[in-house]
Structures are given as structure tokens and as C-alpha cells.
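Enquirer: what shape does this take:
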Amino acid sequence: MKKSWALSAALLLAPQPVHWRFVPVLNPDGVFSQPPSRTNAHGVDLNRNFPTPDWERDAAAYWQKRTNRDPRRWPGPQPLSEPESRFLHDQMQSFRPHLIVAIHAPYGVLDFDGPSVPPSRLGRLYLDQVGIFPGSLGNYGGVHKGVPVVTIELPNAMRTPLDAEMRQMWLDLLRWMAEKVPGESR
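Expert: As a prediction, this is how the structure comes out:
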């Protein structure tokens, strides 16, 4: 029932076919550690490990000065040093998306990086751009590769939104995509 509803919504709202590639969990080490962790088994924040321009100059300096060497935000020894970030980078290279939707926690906001006009809200999450960080997916994909990156920052990593809230977020995303995301095959 849910699959047919989502398919019907996509068909009604998308002016052309939509092709999705899902990566259900990019950081299984973090998800399954006790307690759950932002970093992988090597202690690297995967969302600071992408090859943004000037990563070598900016990532370590940002980590040292802006985060006070917070171990949860360590960018790693070099860009794409981690198998998880290399995997996502390879997926981006082969699939060539017109949009990236990332799900994070715990800020409870909607973030956006890249070209296009950002969505103002998805469900109860309102746009509140959190900034550009050396090595982040938003910086790499949205700013430097020109692929809009919508980051859904859930309020809690351990609790998914209710079905009605997810449905509204999905509808809001599809409406925004139909109006604002260019591309022949999303």
C-alpha cells in the first residue's frame, strides 16, 4: 500500500521519470556502536571526508580551531580516506544524480547546499542552513559539483518520524523537485 502511494505521488508530481538510488546506511559502524556514534570505526566523521577544494588546507585547521579537536568531527588523514566516503563518491560519479537527499540528526531542521532555490520546508522541518564545512557532502556535492544537496536533519537519530510526517516530507520534496530541480533523469 505505501509503495503504491509513493509511486502514485511521484507519477503525479514529476514531469518526467524519476530514478532513485538509495544508500540506506552510509555509516553502519556509527549506527551499530553503543552508544551510536557520528564517526566510523576509524574515528572519522564521514561528513568531513569528501574532496572539497582546499581540503588539505582547510579541514585540519577547521577541526583544530573551530571544533577544538572534537574527536566526533575529525575529518580523517586525507579526503576519501574512508571506504564509506569512497563508496558514496563512486556512487555519485557513476549515477550522476541531479539531486542528493541526505538524512542526518539531531538538529531538527532542513539544510540545503547548492544551486537552485532551496525548499522552504519539508513536513515540519523548516529551512535553516547550518553552514558550509570543509569536506562535507553539502560542500562537495552542492557547492563544488553543482548538485543540490537537501539535508534532512531529524530531531532524533534513534526515532523516525511518524508515517504521516514522512508522507508530508515526501510530498513536499516531490513538489519542490518538480519545480526546482533540472535534469532529464533524476
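Enquirer: please make it C-alpha for all contacts and neighbour counts, starting now.
Expert: Will do.
Enquirer: what's in contact with the host helix or strand of residue 171?
Expert: Using DSSP states H and E, residue 171 maps to helix 163-180. Around helix 163-180, the neighbours that count as contacts under Cα atoms under 8 Å, 6 or more residues apart in numbering are 9-10, 13-15, 116-117, 119, 121-124.
Enquirer: and that helix, what's buried?
Expert: Across helix 163-180, burial judged by 16 or more other Cα atoms under 10 Å covers 167, 169-178.
Enquirer: circling back to that earlier point, please pick the buried ones from the contacts of helix 163-180.
Expert: Using 16+ other Cα under 10 Å, the buried members of the contacts of helix 163-180 are 9-10, 13-14, 119, 121-123.
Enquirer: which of these sits closest to residue 159?
Expert: Lowest distance from residue 159 to the buried ones among the contacts of helix 163-180 (Cα to Cα) belongs to residue 123, with 15.8 Å.
Enquirer: how about the closest one, what does it touch?
Expert: By Cα under 8 Å, 6+ apart, the contact set of residue 123 is 165-166, 168-170, 172.
Enquirer: any idea how far residue 148 is from the closest residue to residue 113 other than its chain neighbours?
Expert: Using Cα to Cα, 6 or more residues apart in numbering and skipping residues adjacent in sequence, the residue nearest residue 113 is residue 142, 4.8 Å away. Taking Cα to Cα, to the nearest Å as the measure, residue 142 falls 5 Å from residue 148.
Enquirer: what touches both of these two?
Expert: Counting by Cα under 8 Å, 6+ apart, the contacts common to residue 142 and residue 148 are 113-115.
Enquirer: between the residues you listed, which has the most around it?
Expert: Neighbour counts for the shared contacts of residue 142 and residue 148, by other Cα atoms under 10 Å, peak at residue 113, which reaches 26 neighbours.
Enquirer: ok, now how distant is it from residue 139?
Expert: Residue 113 sits at a distance of 7 Å from residue 139 (criterion: Cα to Cα).
Enquirer: shared neighbours, those two?
Expert: Contact criterion Cα under 8 Å, 6+ apart; residues shared by residue 113 and residue 139: residue 132.
Enquirer: helix/strand/coil for the residue nearest the centre of the chain?
Expert: For the chain, residue 102 is the residue whose C-alpha lies nearest the centre (Cα atoms, centre = their mean; 2.3 Å). Following DSSP: H, G, I helix; E, B strand; the rest coil, residue 102 is assigned to strand.
Enquirer: show me the contacts for it.
Expert: Applying Cα under 8 Å, 6+ apart, we find residue 102 in contact with 149-152.
Enquirer: to compare against the first, here's the next sequence to fold:
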Amino acid sequence: MRLPWTAALLFASVLIAHSAQAAGPCDDFVRKLPNLKQSLCEAAQLQATPARSVRGQTLWMRDVRPEVAQQRVLVLGAIHGDELSSTSVALHWIRMAEETNAPWSQAIHWRFVPALNPDGLLSSPPSRVNANGVDLNRNFPTPFWERDAKVYWEKRTRKDPRRWPGPKPLSEPESRFLHEEMQRFKPHLIVSIHAPYGVLDFDGPSVPPSKLGRLYLDQVGIFPGSLGNYGGVHKGVPVVTIELPNAMRTPLDAEMRQMWLDLLRWMSERVPPNGSTGLARTP
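Expert: I've put the predicted structure just below:
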């Protein structure tokens, strides 16, 4: 039986969308992101997770894991979709995680989520918020979220739509995925890549890194519902927030490598191997 042309068109569009998802994100990423070649993206070997964004796009992940791992580190890009350079840097760092010969890098299980907000990242123009208009970095379940997040948004941001925390904590599929991934993976450290303020921020226990490459520590405080507040302050997992200098351009390749090496060196000194984390204590 022949389908009506409207049904056939819908069926074809579903097949095309499914095919694009199955082929991986690199065509979209290379077309959209700065300083990203097809070969580097494909070499990252991103794996599809079961999670989907508001618009049904796959959330991609990559593990780089030695045979014996003493530390678990979660690296995130594009919590804010208009910070394109953050995803590019995360993809460059996947290659470095595989190649780095520093002795202190050999026992780290890296988990990369290079684009937590694909709807915002791939929209035109790219958007800080997700497809529901929620700032994912204000949507985590910090204590007293229902009171503090609303007050902060209304009073401090004057209801800035780019910083809307959402109707309730973990209201978004992207933030729920990350929250669940933190519970499953139980990282000893979270590295969240942002732009464009050109500084380092830090939340949680341990002594923060004084610098990574040319980025120097400048702690800006905590916000209701932010990942730094939730992970670093509430759960006791150190959160290094990297603010790249430009949302549309990555640092030079040599600078990205220096940031990576500085991160490894700081971890070797300040992040205890096989140490307990707040998330590890959470049932």
C-alpha cells in the first residue's frame, strides 16, 4: 500500500534524522566549531549515550581509560551553547588524553562530554540556553534552590532570559543526564570549560590551581543552581571552571596543550588518587 505523500515525507525526514544521528556529530561540529578538523573530531571516537536533548539530539561521550585507574575526571564542554570554543577544546583534549606521556597522567580515567547543550550549540545563532530557554548552569539541585534561584534571577539578573534557571531543579534532560552521570561515574574532579572571561574559577575542597596556561585564578563566587555550587560546595567534588578568553576562537594549539599539562601537574599534587568524594558517599 502506498503512503500518502505527507506521511511519506514525514517518514523520510525521520529516516534522514536517524541516519544523521547514527553517523555521529562530526559533520555538524566541524561546520560549526572553531579550530576543529574533521580528522580530529573523528579521531575522538565519540560514543552515543542513551540521553537526548530537548530536541532529541544525542548527547555524546568519550572515555579514555587506562587498565588501572586511580582517579576519575569528568570534563564538560558547552553547558552554555554559545560558548563554541569550549567544545573544541574538549575535543582537542581527548587527543591529548590519549597521547600525553607525563608519568602522572597514566592512571586517570577521563570521561568527556564535549557538548552538554547541543540544541544551543547548533542553533543559529548559537544560544546560551537550551531549547526550553533554561540556563543549564543554574538548573542543578543546590540547597534551597526553589527559594534562592528565583530570587537571584529576579533581583540580581533582572529576569535575564539568558539566565533563567528553569521551573524546578533538574527540569531539563541535559542537566538530568549530567546529574545522573555524576552519580554513576563518581568523579574525583570535574573540569567545566566555558568562555569568554579568560580566568579560572574553582569550587570545593583542595587548593585550587593558581593558573592553567595563561589563565589565572579569579574566583567569582557561587550561584544558585550552578554546577560549581552543586558539585564543589554541596557534594564536595572539586570543580575547576575554565573560562576561555573567547567563545568563538580557541587558544592556540600550544596554549591548549600548556593548559592541559598544567592541569595534570596540579592534579598530581592536589587531587588524591582513589580519594573519597562527596558523590562517592551519596547512596
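Enquirer: quick one: TM-score?
Expert: The pair, once superposed, lands on a TM-score of 0.93 when counted by TM-score structural alignment, normalised by the length of the first structure; 182 aligned residues with a Cα RMSD of 1.7 Å.
Enquirer: go through the contacts of helix 163-180 of the first structure and say which is closest to residue 184 of the first structure.
Expert: Closest approach between the contacts of helix 163-180 of the first structure and residue 184 of the first structure, by Cα to Cα: residue 15, at 9.7 Å.
Enquirer: helices along the stretch 101-250 of the second structure, start to end?
Expert: Along the stretch 101-250 of the second structure, the segments classed as helices by DSSP state H, counting those that start in this stretch run 118-122, 145-151, 173-185, 227.
Enquirer: leaving out sequence neighbours, find the closest residue to residue 42 of the second structure.
Expert: Using Cα to Cα, 6+ apart, the nearest residue to residue 42 of the second structure is residue 26, at 6.5 Å.
Enquirer: burial count for residue 251 of the second structure?
Expert: 18.
Enquirer: residue 67 of the first structure contacts residue 75, doesn't it?
Expert: No: between residue 67 of the first structure and residue 75 there is no contact under Cα atoms under 8 Å: 11.1 Å.
Enquirer: residue 214 of the second structure and residue 174 of the second structure, how far apart?
Expert: In this view, residue 214 of the second structure and residue 174 of the second structure are 31 Å apart by Cα to Cα.
Enquirer: residue contacts, the aligned residue in the second structure for residue 74 of the first structure?
Expert: Using TM-score structural alignment, the equivalent of residue 74 of the first structure in the second structure is residue 164. By Cα under 8 Å, 6+ apart, the contact list for residue 164 of the second structure reads 133-135, 138, 153.
Enquirer: what do you get if the cut-off is 6 Å, keeping everything else the same?
Expert: Residue 164 of the second structure makes contacts with 134-135, as judged by Cα atoms under 6 Å, 6 or more residues apart in numbering.
Enquirer: one more: the one 5 residues further on?
Expert: Residues near residue 169 of the second structure by Cα under 6 Å, 6+ apart: 139-141.
Enquirer: export the residues you listed to CSV and tack on distance to residue 62 of the second structure and neighbour count?
Expert: As requested, these are exported to CSV (distance: Cα to Cα, whole Å; neighbours: other Cα atoms under 10 Å):
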residue, distance to residue 62 of the second structure, neighbour count
139, 24, 28
140, 23, 28
141, 25, 23
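Enquirer: mapped onto the first structure, which of those residues are still contacts?
Expert: Retained in the first structure by both residues aligned by TM-score structural alignment, their matches' Cα atoms under 6 Å are the following of the contacts of residue 169 of the second structure: 139-141.
Enquirer: mind putting those into JSON lines with distance to residue 40 of the second structure?
Expert: Shown next, in JSON lines, are these (distance: Cα to Cα, whole Å):
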{"residue": "139", "distance to residue 40 of the second structure": "32"}
{"residue": "140", "distance to residue 40 of the second structure": "32"}
{"residue": "141", "distance to residue 40 of the second structure": "35"}
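Enquirer: which one of the contacts of residue 123 of the first structure is nearest to residue 157 of the first structure?
Expert: residue 166 (14.6 Å).
Enquirer: translate the closest one into the numbering of the second structure.
Expert: Residue 166 of the first structure maps onto residue 256 in the second structure, by TM-score structural alignment.
Enquirer: that match and residue 174 of the second structure, how far apart?
Expert: 27 Å.
Enquirer: residue 197 of the second structure now?
Expert: Remark: distance between residue 197 of the second structure and residue 174 of the second structure (Cα to Cα) = 24 Å.
Enquirer: ok, those two, which is more surrounded?
Expert: When residue 197 of the second structure and residue 174 are compared for neighbours, residue 174 comes out ahead with 23 against 13, by other Cα under 10 Å.
Enquirer: can you show me the strands along the first structure?
Expert: For the first structure, strands defined by DSSP state E occupy the ranges 100-104, 109-113, 121-122, 125-126, 149-153.
Enquirer: where in the second structure does the second one fall?
Expert: Spelled out, it's strand 109-113 of the first structure. The aligned range for strand 109-113 of the first structure is 199-203, by TM-score structural alignment.
Enquirer: compared with the first structure, how much does the matching stretch deviate?
Expert: By mean Cα distance after the TM-score superposition for the first structure, the fitted stretch 199-203 of the second structure averages 0.5 Å away from its aligned residues in the first structure.
Enquirer: buried ones in that stretch?
Expert: Applying 16+ other Cα under 10 Å to stretch 199-203 of the second structure flags 199-203 as buried.
Enquirer: turn these into TSV, including distance to residue 281 of the second structure.
Expert: As requested, these are exported to TSV (distance: Cα to Cα, whole Å):
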residue	distance to residue 281 of the second structure
199	31
200	27
201	25
202	21
203	18
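Enquirer: right, I'll leave it there.
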